[in-house]
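*Asks:* Sequence first, predicted coordinates after that:
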Amino acid sequence: MNHCLLEVDVLEAPQVRYTQDNQTPVAEMAVQLDGLRPDDPPGQLKVVGWGNLAQDLQNRVQVGQRLMIEGRLRMNTVTRPDGVKEKRAEFTLSRLHPLVAGSAPSMAPSMAPPPATRSVPPVASPAPASGRPAPRPVPRAAAAAEAEPPTWNASPLVPDLPETDDEIPF
């Protein structure tokens, strides 16, 4: 499966053009990504967004902005003016996540950290007009203890077997 998630800096403002057949918007921009090691030079990449993503790129992205981009990576063969064929990477955008300075990218709701609990005692609500007593609110500390984040099974996928045992029959 070809799925990439990259943190990049925008080098060129997105340029929007339209296809000839059905006038679908296509946006292209150049981005820069950091090298893997501190001494590696930064890499450059062409990013292409289609349809509504093209409009989003045009309206929301500016030069110098830091983005988290999600999509597919592919290699294109391009003929240079001197006749030499060259391969260049192209990134087809599927999602765009703007980054705010000093913050992490937005997480899915199930992966978001639990909200901070306050030490303010809950306010007692008045008894309803039906004459029955109002249900007691659950203290915030008890509710937070019940809603603990899920724990992940980190055991290996392949069970450890003694050296004499072999699961493969041949």
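*Replies:* Sure thing, it's come through. Numbers count the residues shown, from 1 in each chain.
*Asks:* Could you use CA atoms for every contact and neighbour count after this?
*Replies:* OK.
*Asks:* Could I get the contacting residues of the closest residue to residue 18 other than its chain neighbours?
*Replies:* Once flanking residues are discounted, residue 18 sits nearest to residue 25: 4.5 Å by CA to CA, 6 or more residues apart in numbering. The neighbourhood of residue 25, defined by CA atoms under 8 Å, 6 or more residues apart in numbering, consists of 16, 17, 18, 19, 50, 51, 52, 54, 55.
*Asks:* Neighbour count added to those, as CSV?
*Replies:* Formatted as CSV, the contacts of residue 25 follow (neighbours: other CA atoms under 10 Å):
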residue, neighbour count
16, 17
17, 14
18, 14
19, 9
50, 20
51, 13
52, 13
54, 22
55, 17
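*Asks:* Can you tell me the element residue 142 falls in?
*Replies:* Residue 142 is part of helix 140-146, with elements assigned from DSSP states H and E.
*Asks:* whoops, residue 57 was the one
*Replies:* Using DSSP H and E, residue 57 sits within helix 52-60.
*Asks:* Tell me which helix or strand comes right after that helix, heading toward the C-terminus.
*Replies:* strand 66-79.
*Asks:* Just list what that next one packs against, helices and strands only.
*Replies:* In terms of contacts (3 or more CA pairs under 8 Å, 6 or more residues apart in numbering; DSSP states H and E), strand 66-79 is packed against strand 4-10, strand 85-98.
*Asks:* Out of those, which gets nearest to residue 34?
*Replies:* Of all these, it is strand 4-10 that lies closest to residue 34, at 7.5 Å by CA to CA.
*Asks:* Now do that closest one: which elements does it pack against?
*Replies:* When contacts are defined as 3+ CA pairs under 8 Å, 6+ apart, strand 4-10 packs onto strand 25-33, strand 66-79.
*Asks:* try this one next to it:
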Amino acid sequence: MNSCVLMAEIVKDPELRFMQDGQTAIAEMTVQFPAFRAEDPMEMLKVVGWGNLAQQIQEQFHTGDQVVMEGRLNMVLVDRPEGFKEKRAEFTVGRIHRVQADLNAPRIANNPAATMAAPAQPKAVAPAAPKAPAAPATPAASKPPAPSPSDYEPNYDDIPF
């Protein structure tokens, strides 16, 4: 299964267009992310979103936004003016999340069953205070403490081969 997660910065505002049927929306934008080596230039990648997600991307994301995207990485052939075809990477986004400190801003997640409504924000719940363990009425036989992970030594003689 081709599944990727990418953290990047939007460098070109999303452009919204529609398929010939006039109903299927497509949003295209360009993002950049750091190369593997520090001395290499930033990598650029075309990102495509479809349907309701495309409209949400165009409305809510702009140049300079830091995003985390989940989706598929594809290779597409592009006709060059020089007369040959070039392979380029293209990211088809399935979910997109803004990277930010503001927890009240909306997030976008595309689900096949999802509608245009924004997902509900989780409510903060304070953890319940742990109850103190009840002391036994009579002293029980003490068990030896379980070995800690650092004390554990595997017994390789139990391996059947």
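*Replies:* Yep, it's here. Quick caveat: nothing in here was measured; it's all calculated off a predicted structure.
*Asks:* gap between residue 106 of the first structure and residue 16 of the first structure?
*Replies:* According to CA to CA, to the nearest Å, residue 106 of the first structure stands 27 Å off from residue 16 of the first structure.
*Asks:* Matching residue 60 of the first structure against the second structure, which residue comes up?
*Replies:* Per TM-score structural alignment, the equivalent position to residue 60 of the first structure in the second structure is residue 60.
*Asks:* From residue 131 of the second structure, how far off is that match?
*Replies:* Distance of residue 60 of the second structure to residue 131 of the second structure, computed by CA to CA: 46 Å.
*Asks:* Of those two, which one has the most company?
*Replies:* residue 60 (13 against 6; other CA atoms under 10 Å).
*Asks:* returning to that earlier point: now the helices and strands packed on strand 66-79 of the first structure as CSV including distance to residue 160 of the first structure?
*Replies:* Output for these, formatted as CSV (distance: least, CA to CA, whole Å):
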stretch, distance to residue 160 of the first structure
strand 4-10, 33
strand 85-98, 40
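*Asks:* okay, the ones you listed, which one's buried deepest?
*Replies:* The highest mean neighbour count among those, using mean count of other CA atoms under 10 Å, belongs to strand 4-10: a mean of 17.
*Asks:* Tell me the mean distance between the helix or strand following that one and the second structure once they are aligned.
*Replies:* Scanning forward in sequence from strand 4-10 of the first structure by DSSP H and E, the next helix or strand is strand 15-18. On superposition with the second structure, the mean distance recorded for strand 15-18 of the first structure (mean CA distance after the TM-score superposition for the first structure) is 0.5 Å.
*Asks:* Which strands and helices lie in contact with strand 15-18 of the first structure?
*Replies:* Counting contacts by 3+ CA pairs under 8 Å, 6+ apart, strand 15-18 of the first structure packs against strand 25-33, helix 52-60.
*Asks:* can you tell me which of the ones you listed comes nearest to residue 68 of the first structure?
*Replies:* If we rank those by CA to CA, the stretch that ends up nearest is strand 25-33, at 10.4 Å.
*Asks:* now the angle from that closest one to strand 4-10?
*Replies:* Using axes from the mean of the first three to the mean of the last three CA atoms, to 10 degrees, the inter-axis angle of strand 25-33 of the first structure relative to strand 4-10 is 80 degrees.
*Asks:* Please tell me which residues of the second structure the next helix or strand after strand 25-33 of the first structure aligns onto.
*Replies:* As assigned by DSSP H and E, the chain's next helix or strand after strand 25-33 of the first structure is strand 43-50. Strand 43-50 of the first structure corresponds to residues 43-50 in the second structure, going by TM-score structural alignment.
*Asks:* Distance check, residue 122 of the second structure against residue 99 of the second structure.
*Replies:* In this structure, residue 122 of the second structure and residue 99 of the second structure are 17 Å apart, going by CA to CA.
*Asks:* what do you get for residue 38 of the second structure?
*Replies:* Residue 38 of the second structure sits 22 Å away from residue 99 of the second structure, going by CA to CA.
*Asks:* re earlier: superpose on the first structure and give me the mean offset of the match of strand 43-50 of the first structure.
*Replies:* Per the superposition on the first structure, stretch 43-50 of the second structure and its aligned residues are separated by 0.5 Å on average (mean CA distance after the TM-score superposition for the first structure).
*Asks:* Enumerate the positions of that stretch that are buried.
*Replies:* Using 16 or more other CA atoms under 10 Å as the test for burial, stretch 43-50 of the second structure gives 44, 45, 46, 47, 48, 49, 50.
*Asks:* which residues does residue 40 of the first structure contact?
*Replies:* Residue 40 of the first structure makes contacts with residue 34, as judged by CA under 8 Å, 6+ apart.
*Asks:* need the helices and strands packed on strand 4-10 of the first structure in TSV with distance to residue 2 of the first structure, can you?
*Replies:* Listed next are those as TSV, based on distance: least, CA to CA, whole Å:
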stretch	distance to residue 2 of the first structure
strand 25-33	18
strand 66-79	6
